[in-house]
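In: Sequence isn't available, so here's the structure alone:
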């Protein structure tokens, strides 16, 4: 019997539906694609590296799900347009879009070049806009329905050493709120992950290792989040249970933005992590 994602949502929740997950070759995107496929959706995996997408598609097939691969740079308008067109031709419908793809690098503001700034904004803001616009224009507008979930982040009160990403994520939140009004009844929401034990944290430079390992001590819930906990929030926002939610966002951050210098963050234990992803691997930096 195939081993599949252990979702908290009912079997077949997305049966007969199809949609796109960008940045699906690793991390939260890979996890979310697995969960949606396990719940019956046909998933279009989008990313820049074909071999990574193909590996995820094989994993999903082995678990009994259905996924197809589409290589594209989300920053390039024509590539986005053609990718949406191809997915729509293959599936015949696009019920959802998960705008997960993104990326950034650590740097103080004063050292970020114009090229570096533009690259992060195009990846974390413009690419998401382009995919959302094309899915809306090519399918959701005519169907008068569908759901889009955008990726933002824990950017409240600024993002030191990631000012380019913070600006892009804040822009994506404003885009989410605007699109929810202009594109209704298509629902447009966002998720804002905090410190998540995802494969992405292994890509930070070696000098960040001690800082990353110390992060749980700064979280009121006493730990890092899991990819499955972010995926669950995304799936909820795509689901019929969220039919009256649009223009909103869900924080998945263990209450980190609520920490106050006037209130001691004492060690009181932690919550039990939810990890339904059968292929989840603990990041090496946390080993």
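Out: Perfect, I can see it now. All values reported here derive from a predicted model rather than from experimental measurement.

In: When you work out contacts or count neighbours from here on, use the C-alpha atoms and nothing else.
Out: OK.

In: Tell me which stretches of the stretch 1-150 of the chain form strands.
Out: Along the stretch 1-150 of the chain, counting by DSSP state E, counting those that start in this stretch, strands occupy 18-22, 42-47, 66-71, 96-99, 147-151.

In: ok, the nearest residue to residue 40 once chain neighbours are set aside - how many residues close by?
Out: Excluding its sequence neighbours, the residue lying closest to residue 40 (CA to CA, 6 or more residues apart in numbering) is residue 15, at 4.2 Å. Neighbour count of residue 15, defined by other CA atoms under 10 Å: 14.

In: which outside residues touch stretch 162-179?
Out: Residues outside stretch 162-179 that contact it (CA atoms under 8 Å, 6 or more residues apart in numbering): 103-109, 117, 120-121, 124-125, 128-129, 150-153, 155, 158-159, 188-190, 246-248.

In: Including distance to residue 224 and mean neighbour count, could the strands of the stretch 1-150 of the chain go into JSON lines?
Out: As requested, the strands of the stretch 1-150 of the chain are exported to JSON lines (distance: least, CA to CA, whole Å; neighbours: other CA atoms under 10 Å):
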{"stretch": "strand 18-22", "distance to residue 224": "23", "mean neighbour count": "26"}
{"stretch": "strand 42-47", "distance to residue 224": "26", "mean neighbour count": "27"}
{"stretch": "strand 66-71", "distance to residue 224": "29", "mean neighbour count": "22"}
{"stretch": "strand 96-99", "distance to residue 224": "22", "mean neighbour count": "27"}
{"stretch": "strand 147-151", "distance to residue 224": "18", "mean neighbour count": "27"}
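
In: Looking at those strands, which is nearest to residue 6?
Out: The closest of these to residue 6 is strand 66-71. By CA to CA, the value is 16.4 Å.

In: re the thing from before, now a PyMOL select for only the buried ones of the contacts of stretch 162-179.
Out: To isolate the buried ones among the contacts of stretch 162-179 in PyMOL, judged by 16 or more other CA atoms under 10 Å, type:
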select buried, resi 104+105+117+120+121+124+125+128+129+150+151+152+153+155+188+189+190+246+247+248
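
In: So what's the residue count around the nearest residue to residue 107 once chain neighbours are set aside?
Out: Spatial nearest neighbour of residue 107, excluding adjacent residues (CA to CA, 6+ apart): residue 161 at 4.7 Å. Neighbours of residue 161 under the rule other CA under 10 Å: 16.

In: this is the comparison structure:
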């Protein structure tokens, strides 16, 4: 299959200027899905504030966005530290006046059977994927959105049937889906909408964090999906941008699955083989995870 050259800019499905004059914070914006979301939002006119713990990674993404003609700011801090979150949100409000959108993307986990997870490991993953997101939501609401309104999109995962091999992450992600519902109800009076997305197996840089021993399993994941392929970062970003947009003005308290139909897989009725469903990739700077670079079976096509 021939692959055409990518366009010199983000090829979003949304209209230009959709987020003009809006300040949108993307946590974990230095890599992976967060980087992609930051690029699309900036391409649509937002002033994007990308956050994370690694200043160098944030600076590289800011330079990319600036080179593409977008507006980006960075601030490095740890979402797991309450005092750092309070100070960082205050600094963002000081610099930009208000926060109109929050993409609670930052998180992380490690594979392990439940019986082998220590309390320290369990707590670390829950803090990364649930507590840190709660702190960001609370501070953005208390310091800005309670006055201006806005939209929050949280990150969960495909955990509907449990999350074997990552019990800590599954528990945290399920908690985030429930927290999303509570916030949507409690903050509706302030015209703040709160939704979540639940990506499945997405061909993103996070796949490279699991080490070479996991590579064969990662490459085979697409075989368990009705669409017979992994998702792309741009396919997650498009849903997030919709949930932040005026088009989702009557949408709040939901979690949108972006998983290629993973929970629908049915051993009773094997699916007819096919080469993989069509993709959408508007991200002109997208890169294939290293773990998939040697995959000749089309895992990321």
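Out: That came in fine, so what should we check first? Source: prediction; values computed, not measured.

In: just to revisit the earlier point, from the contacts of stretch 162-179 of the first structure, which land in helices?
Out: The members of the contacts of stretch 162-179 of the first structure that map onto helices under DSSP state H are 117, 120, 121, 128, 129.

In: if I line the two up, what does the last one land on in the second structure?
Out: Spelled out, it's residue 129 of the first structure. Using TM-score structural alignment, the equivalent of residue 129 of the first structure in the second structure is residue 134.

In: Now do that match against residue 197 of the second structure, distance only.
Out: For residue 134 of the second structure, the distance to residue 197 of the second structure equals 15 Å [CA to CA, to the nearest Å].

In: could the strands of the stretch 1-150 of the first structure be laid out in CSV, adding distance to residue 202 of the first structure?
Out: Listed next are the strands of the stretch 1-150 of the first structure as CSV, based on distance: least, CA to CA, whole Å:
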stretch, distance to residue 202 of the first structure
strand 18-22, 20
strand 42-47, 19
strand 66-71, 24
strand 96-99, 22
strand 147-151, 20
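
In: Tell me which of these approaches residue 253 of the first structure most closely.
Out: strand 147-151 (13.4 Å).

In: ok, back up a step: residue 226 of the first structure: which of the strands of the stretch 1-150 of the first structure is closest?
Out: Among the strands of the stretch 1-150 of the first structure, strand 147-151 comes nearest to residue 226 of the first structure, with 15.4 Å by CA to CA.

In: quick one: the closest one aligns where in the second structure?
Out: With TM-score structural alignment as the criterion, strand 147-151 of the first structure aligns to 151-155.

In: just stretch 74-92 of the first structure next, same as before
Out: Stretch 74-92 of the first structure maps onto residues 79-97 of the second structure, going by TM-score structural alignment.

In: Equivalent analysis for stretch 193-212 of the first structure, please.
Out: Mapping stretch 193-212 of the first structure onto the second structure (TM-score structural alignment) gives residues 199-218.

In: Residue 111 is in contact with the residue nearest to residue 107 of the first structure, correct?
Out: No. Here residue 161 of the first structure lies out of contact with residue 111, judged by CA atoms under 8 Å, at a distance of 9.7 Å.

In: Find the residues that touch each one of the two.
Out: Contact criterion CA under 8 Å, 6+ apart; no residue bridges residue 161 of the first structure and residue 111 by contacting each.

In: all helices of the first structure, in order?
Out: 27-38, 50-62, 77-91, 114-121, 127-135, 141-143, 163-182, 209-214, 227-238.

In: Would you mind saying which of those lies nearest residue 220 of the first structure?
Out: The minimum distance between residue 220 of the first structure and the helices of the first structure falls on helix 209-214, with 13.1 Å, by CA to CA.

In: and the helices of the first structure as TSV, adding distance to residue 7 of the first structure?
Out: Below are the helices of the first structure laid out as TSV (distance: least, CA to CA, whole Å):
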stretch	distance to residue 7 of the first structure
helix 27-38	7
helix 50-62	14
helix 77-91	24
helix 114-121	32
helix 127-135	26
helix 141-143	28
helix 163-182	26
helix 209-214	28
helix 227-238	8
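
In: any idea which of these is most buried?
Out: Mean neighbours per residue, mean count of other CA atoms under 10 Å, is largest over the helices of the first structure for helix 27-38, with a mean of 27.

In: That one vs the second structure - mean distance after superposition?
Out: Average distance, helix 27-38 of the first structure versus aligned residues of the second structure after superposition (mean CA distance after the TM-score superposition for the first structure): 0.3 Å.

In: what's that helix aligned against in the second structure?
Out: With TM-score structural alignment as the criterion, helix 27-38 of the first structure aligns to 32-43.

In: Grab the nearest non-local neighbour of residue 187 of the second structure.
Out: In space, residue 187 of the second structure is closest to residue 193, 7.3 Å off (CA to CA, 6+ apart).

In: From residue 129 of the second structure, how far out is that neighbour?
Out: Look at residue 193 of the second structure and residue 129 of the second structure: by CA to CA, they are 20 Å apart.

In: and the residue nearest to residue 75 of the second structure when sequence neighbours are not counted, what does it touch?
Out: Distance criterion CA to CA, 6+ apart; nearest residue to residue 75 of the second structure, sequence neighbours excluded, is residue 51 at 5.2 Å. Neighbour list for residue 51 of the second structure: 25, 26, 27, 28, 29, 30, 58, 74, 75, 76, 77 [criterion: CA under 8 Å, 6+ apart].

In: In the first structure, which of those still touch?
Out: Here is what carries over to the first structure from those, by both residues aligned by TM-score structural alignment, their matches' CA atoms under 8 Å: 25, 26, 27, 28, 29, 30, 58, 74, 75, 76, 77.

In: What residue in the second structure is paired with residue 253 of the first structure?
Out: Superposed on the second structure with TM-score structural alignment, residue 253 of the first structure falls opposite residue 259.

In: was I right about that match contacting residue 158?
Out: Yes. Using CA under 8 Å, residue 259 of the second structure is in contact with residue 158, at 6.9 Å.

In: so what sits against both of these two?
Out: 198, 199, 200.

In: is it possible to export those residues to TSV including neighbour count and distance to residue 186 of the second structure?
Out: As requested, these are exported to TSV (neighbours: other CA atoms under 10 Å; distance: CA to CA, whole Å):
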residue	neighbour count	distance to residue 186 of the second structure
198	21	22
199	22	25
200	21	28
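
In: In terms of distance to residue 39 of the second structure, which of those residues ranks first?
Out: Nearest to residue 39 of the second structure out of these is residue 199 (CA to CA; 18.3 Å).
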